[in-house]
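1. model the following, please.
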Amino acid sequence: MTVKITEDMKFSPSFEYIDNGIEHGVLSPFETKEVILKKGETIADGFKPLSVDIKMLKDVPVKLRDGVTIYTDIYMPVDADKVPTLIAWSPYGKSAGTAPRYKNLFTMLGMGIKWESGLPKFEGPDPDYWVAHGYAIANPDMRGIAHSEGNTTMIGTQEGEDGYDLIEWIAQQDWSNGKTALTGTSYLAFSQWFIAAQQPPHLTAMSPTEGLSDAYRDIAFIGGIPDKNFLDRLDVNHVSAIKGTKREDLTLEMDSDPLIDAPVWQDKIAQPEKINVPAFVIASYANTLHTMGTFRAWRGLGSDEKWLRIHDSQEWPYYYDKDNTEELRRFFDHYLLDRDNGWEDTPQVRYTEIDFEGNNQLDIPAESFPPAGSELTKYYMNGITRTLQPAPEAAEIPVKYSVDLPGRASFQMTFDKDTTFVGYPKVKLFMEAEGYDDMDVFVQVQKLDDRGNILSEFIVPNHGAALQDFTQDGASALRYKGAWGRLRASMRHLDNDTTDEIPTYSFDRVEKLSDSEVVEMDIVLSPIGLSYKAGQTLRVVVGAKNELGSVMPGTPGAESDNKGFHIIHTGGEHASYIQLPLMK
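-> A predicted model of the protein is given here:
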């Protein structure tokens, strides 16, 4: 039977699966068969020709422990004897590599499609490359997607168990060497935390590239502020060809269970401490959807063998970059093909320092993150000069702003020598709301050049006018503007796992504000590796508006619930500050 938590879930009808060989890719028409894709063949116009003959096992049925059958496409060498398998687990169509929506997306980002074969599942590995190097690729349609049976759930125990069952099924096939790994970006990384925590015996390694690790904290209620917009965008992928199929509807669950202690949200919190296989984790500072969750899962990983690489790009250009793919293969070759290639000598951590001026320092080796030499340092807000300083003012000085205009208040410090911050920043704010019983507070850490201009950088290849438009006030996953955080004041209560370095909220209660009440808010900010030259300025912006905007073009960002005025208290007994990881 399905897992018990599904009884607490809310479901809506799945969207219709359009089975026309276009909407979901040229290979999507359903038929269980074996196909040989020939070297030099082009799967669809615009994609690169195949570099090798590939055996495709199409629409292979896999029966799960509760009797539900899902279908997977498997690509392997035509002369496969015993090969390892890489698994791309997500609700995105297993044959949708040539779907118009993905071609259009990669074109918009400036990546184009000539670099890939058209066979990859969205955000998953390209079978053309991996088959040529002795691997099989499994692209499943998970429960409730396309022709797979059952109702779709979205992250948690059910997906974990289903992934376990697929792994163990693969290990028993006569073409398998019994070794499997999980790979992919975004959802394909998110799902890895849950599948690997089930400890399937034949899971050999994993490599999550930027993904959430807690559905409540990382997507539905970031900082306790509800945001249904991106979930609505994800839901359209839950398509079924089977009449009556349902999909888990997280937006309904947000309404029925707005606090994290509800069982449905508890089931969507990853337990990386249960993971025991080698892990190569890829993160960045820039991804407003994935950065927090990736670093959180990394910190909790139970694996004895684990590596972290922090890059300076967006996840898709990174994942499909030729050199990065080669490095990922070194990791998998070591564990899945038992090759003595020196992978174990790879530094446990490699981090990046961003400068927003084209001189980022990449792959700096370290034994931990934050690296040795990173020291938490407080810079106090001065309400009169609007500066940041080493010690608080003796007298308390309030700074008041309207939630409409200007909607923010900022504090700055200009450096007299080159300065770098690497690690976990936070702000501690003493604030009150005037004219309302709550506050949604948004924080940004910016870099200003020596002329006062705010700096940022694109993390996708396209820097054209359309992307300028989208990313000026939104599409934050495509353009990095600095560390950020947000918190609803009524959700400010800290849980037992909180530390001075990284605040953690309980999200299990609502504590509204009373008139003239000054509340203490510890706001966790996204990890940083940010360098400043002498004469450049760090600016901290505290405001009532979500100035980062949406995650991706075409999707609205979270809306704030603010009225009246916000007051930031500085100095005296209410000395607000930012805490930054200063490299000594």
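2. rest of the way, CA atoms for contacts and neighbours
-> Noted.
3. now stretch 303-316: buried residues?
-> Neighbour counts over stretch 303-316 (16 or more other C-alpha atoms under 10 Å) mark S303, K306, W307, L308, R309, I310, H311, D312, S313, Q314, E315, W316 as buried.
4. check stretch 576-584 too.
-> Counting neighbours by 16+ other C-alpha under 10 Å, stretch 576-584 gives S576, Y577, I578, Q579, L580, P581, L582, M583 as buried.
5. now the second one: closest residue in space, sequence neighbours ignored.
-> The one in question is Y577. Y380 (4.1 Å; C-alpha to C-alpha, 6 or more residues apart in numbering).
6. filter the buried residues of stretch 303-316 down to just the ones in strands.
-> Members of the buried residues of stretch 303-316 lying in strands (criterion: DSSP state E): K306, W307, L308, R309, I310, H311.
7. report the contact partners of the first one.
-> For K306, the contacting residues are P278, A279, F280, V281, Q348, by C-alpha atoms under 8 Å, 6 or more residues apart in numbering.
8. so who does the last one touch?
-> When contacts are counted by C-alpha under 8 Å, 6+ apart, Q348 touches K306, W307, L308, P365, A366, E367, S368.
9. the same query, at a cut-off of 10 Å, please.
-> F280, E305, K306, W307, L308, R309, P365, A366, E367, S368, F369 (C-alpha atoms under 10 Å, 6 or more residues apart in numbering).
10. for the first one, same thing?
-> Taking C-alpha under 10 Å, 6+ apart, we find P278 in contact with 181, 203-207, 301-307, 331-332, 335.
11. which of those residues fall within helices?
-> Using DSSP state H, the members of these that fall within helices are F331, F332, Y335.
12. let's see this one next, to set against the first:
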Amino acid sequence: MKSAHSSWETPDPGYWTKQGYIIVRTDERGSGQSPGLLDTMSRGTSEAFFDVVEWCSEQPWSTGKVGLLGISYFAGTQWRVAARKPKGLAAIIPWEGMSDYYRDRVRHGGILSDRFIDFWWKNGVQPNQYGMPGRAARKWGRDTIEGDLDKATLEQNRRNQTLDTVTHKFRDEDYYKTRDYSPEDITTPLLSVANWGGILLHLRGNVLGWMRASSEHKFLHFIVGRHDLPFYYAHCARLQRSFFDCFLKGNDEDGWKSGKQPRVKLCLREGDAGVDDPERELLFPHREEIDWPIPDTTYTKYYLTAEQQLSTTSQSNVTSFAYDAMEGKPLCFTHKTSARLEITGHIVAHLTVSASRSKADASPPSDIDLFVTLRKLDQSGNEVYFTGTMGDPVPITKGWLRMSLRKTNATNPGHHKYLPYRDYFSTDVEKIAENEHYEVDVEIWPTNVVLESGQSLVFEVAGHDTQGVGKFSHEHPEDRKPEDFAGINSIHIGGNHSFITLPVIARG
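-> Have a look, this model is predicted:
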């Protein structure tokens, strides 16, 4: 569903104009042909987006109703402008788009996800800055109409995200506060489309943005596949059009307002569709639900055992497993199923952890970074991979936590037994003491997977990135200083010390 006028991650004019829609693309402030300060995801860009929406609604060729549609950045910006309630905004479709700049994109559990930020900035943003010389020669669109800018002016006219995200660590800093907003302010009809494979960027934001939005008409769909493909599938374009036909044109043949459409629609990852194989992925079954999290979810504890298994029964004997924080092999705990097991929803890992120096003359660690992963193995013990954002093989899902930012805020409405809420404020920092035991809840990103009898679920704990992280790794030397983290980490098990809580759906 792409034409000659299509561009990356945006709706295709070749399709939409034939359906009676006008497509407006705008270069964000400081990029392309728009002068100004280049400062992505900032308050200024949201204010400019607000003006664009209102301008569109006032044009003589406009019905007065505006819809927003796009993938990734062009989805993430929708949440922010919708919360500002611009005149004319009638519907939004954030398709694979984060809603929380700090938690979804920059700092997973407080840990800087630097590699993708660096990749995105250097390959997608800075080369397109307003006034950047040589764009046409590099096939980055036309050169700036008003002429090139010199190096000093270009540097003055941008906020470098690769530097800002290293410097700014906490949500109570102005850098994040000025980017923050309340999803509860969103009342616009919305269709949030989350990709189960987006386990390091957009998945969480699509789900939590939907959960927090106050819209009367809001829908949550889950898909699979490479980040840039499903948006353009014919059946997905029809879905988008149906939603906009209802809320922009008043044509509700498909029942978005009447209740005919499901509030939540799942793609069930049952079986093995391979990696980056669209034809096989389209064979995954779907199921409709009335809400999210699924109301009849059975939250089930699986305890870590001395045999490195996962058991629904806790053990009385207490022991521990240790690993090197910076380079050690991950610890793995396995549950082999004896019957079909569906896991759909939010997962929490409740762990008892400690840290110690690796040798007597070393300095004791003052912090722990926890990297946790869920994996699926087939009956032969081979891992079943899923399609990640860039078509890469990924596990079921992942989660993270920096122990010095472990403090939760149980008074926040977003805090649930299945989803711990953290402010990540500078005032929350609590360093750890050597050999002290700490109990902590680690948020694991929402997921779906179905295991058949004889297949296995693996829970993995490490002090660093493991397979499946792709271009979203956490490895910045300023954020992961050996003097803070190097040493031996231990997971303590037995009794109620360490377990994961899985959202089990007991249906056939």
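13. isn't the residue nearest to Y577 of the first structure right next to F411, touching?
-> Yes: here Y380 of the first structure reaches F411: they are 9.3 Å apart, a contact under C-alpha atoms under 10 Å.
14. who touches both of the two?
-> Counting by C-alpha under 10 Å, 6+ apart, the residues touching both Y380 of the first structure and F411 are T387, L388, Q389, Y577, I578.
15. just give me the match in the second structure for the first one.
-> Same thing as T387 of the first structure. Aligned counterpart of T387 of the first structure in the second structure: Q309 (TM-score structural alignment).
16. then L538 of the first structure?
-> Per TM-score structural alignment, L538 of the first structure is aligned with L457.
17. equivalent analysis for D522 of the first structure, please.
-> So, by TM-score structural alignment, D522 of the first structure is matched to D441.
18. same question for W484 of the first structure.
-> By TM-score structural alignment, W484 of the first structure lines up with K398.
19. what's the closest non-adjacent residue to L401 of the second structure?
-> Going by C-alpha to C-alpha, 6+ apart, L401 of the second structure has G109 as its nearest residue, at 4.1 Å.
20. my guess is that neighbour meets R103, correct?
-> Yes: the criterion here is C-alpha under 10 Å, and G109 of the second structure meets it with R103 at 6.7 Å.
21. find residues that contact each of these two.
-> Contacts common to G109 of the second structure and R103, judged by C-alpha under 10 Å, 6+ apart, are R422, Y424.
22. so between the two, which is more surrounded?
-> G109 (25 against 21; other C-alpha atoms under 10 Å).
23. who's in contact with that one?
-> 102-103, 369-371, 399-403, 405-406, 422, 424, 442-444.
24. let's see that with 7 Å instead.
-> Under the criterion of C-alpha atoms under 7 Å, 6 or more residues apart in numbering, the neighbours of G109 of the second structure are R103, W400, L401, R402.
25. quick one: the helices in the stretch 251-400 of the second structure?
-> Ranges of helices in the stretch 251-400 of the second structure, per DSSP state H, counting those that start in this stretch, are 278-281.
26. so what does F331 of the first structure match up with in the second structure?
-> Aligned by TM-score structural alignment, F331 of the first structure pairs with F243 of the second structure.
27. quick one: its match and D465 of the second structure, what's the gap?
-> According to C-alpha to C-alpha, to the nearest Å, F243 of the second structure and D465 of the second structure sit 39 Å apart.
28. more neighbours: the two, which one.
-> Neighbours were counted for F243 of the second structure and for D465 using other C-alpha under 10 Å; F243 has more, 26 against 22.
29. leaving out chain neighbours, which residue sits closest to that one?
-> W256 (7.0 Å).
30. give me the neighbour count for the one you found.
-> W256 of the second structure, neighbours per other C-alpha under 10 Å, totals 22.
31. got the contact list for K2 of the second structure?
-> D12, Y232.
32. which residue in the first structure aligns with it?
-> Checking TM-score structural alignment: K2 of the second structure goes with E116.
33. correct me if wrong, but its match is in a strand.
-> No: counting by DSSP: H, G, I helix; E, B strand; the rest coil, E116 of the first structure is located in no strand; its state is coil.
34. for K103 of the first structure, see how far away it is.
-> 11 Å.
35. still on that earlier bit, gap between the match of L538 of the first structure and I444 of the second structure?
-> In terms of C-alpha to C-alpha, L457 of the second structure sits 15 Å off from I444 of the second structure.
36. what comes up buried for stretch 283-297 of the second structure?
-> F284, W292, P293, T297.
37. and if you look at stretch 559-573 of the first structure?
-> Going by 16+ other C-alpha under 10 Å, stretch 559-573 of the first structure has these buried residues: E559, S560, D561, N562, K563, F565, H566, I567, I568, H569, T570, G571.
38. ditto for stretch 54-65 of the first structure
-> Quick answer for stretch 54-65 of the first structure (16+ other C-alpha under 10 Å): I54, K55, M56, L57, K58, D59, V60, P61, V62, L64.
39. about what we covered before: neighbour-wise, which of the contacts of G109 of the second structure leads?
-> W400 leads the contacts of G109 of the second structure on contacts (other C-alpha under 10 Å) with 25 neighbours.
40. so that one sits against I368, correct?
-> No: if you go by C-alpha atoms under 7 Å, W400 of the second structure and I368 don't touch, sitting 10.7 Å apart.
41. dump the residue contacts of the match of W484 of the first structure.
-> I199, V372, T373, L374, I444, W445.
42. same thing with L478 of the first structure?
-> Q314, F458, I459, V460, T471.
43. to which residue of the second structure is the second one aligned?
-> Spelled out, it's F458 of the first structure. Match for F458 of the first structure (TM-score structural alignment): T387.
44. and of the contacts of P278 of the first structure, the nearest to T499 of the first structure?
-> T499 of the first structure lies nearest to L301 out of those, by C-alpha to C-alpha, at 17.8 Å.
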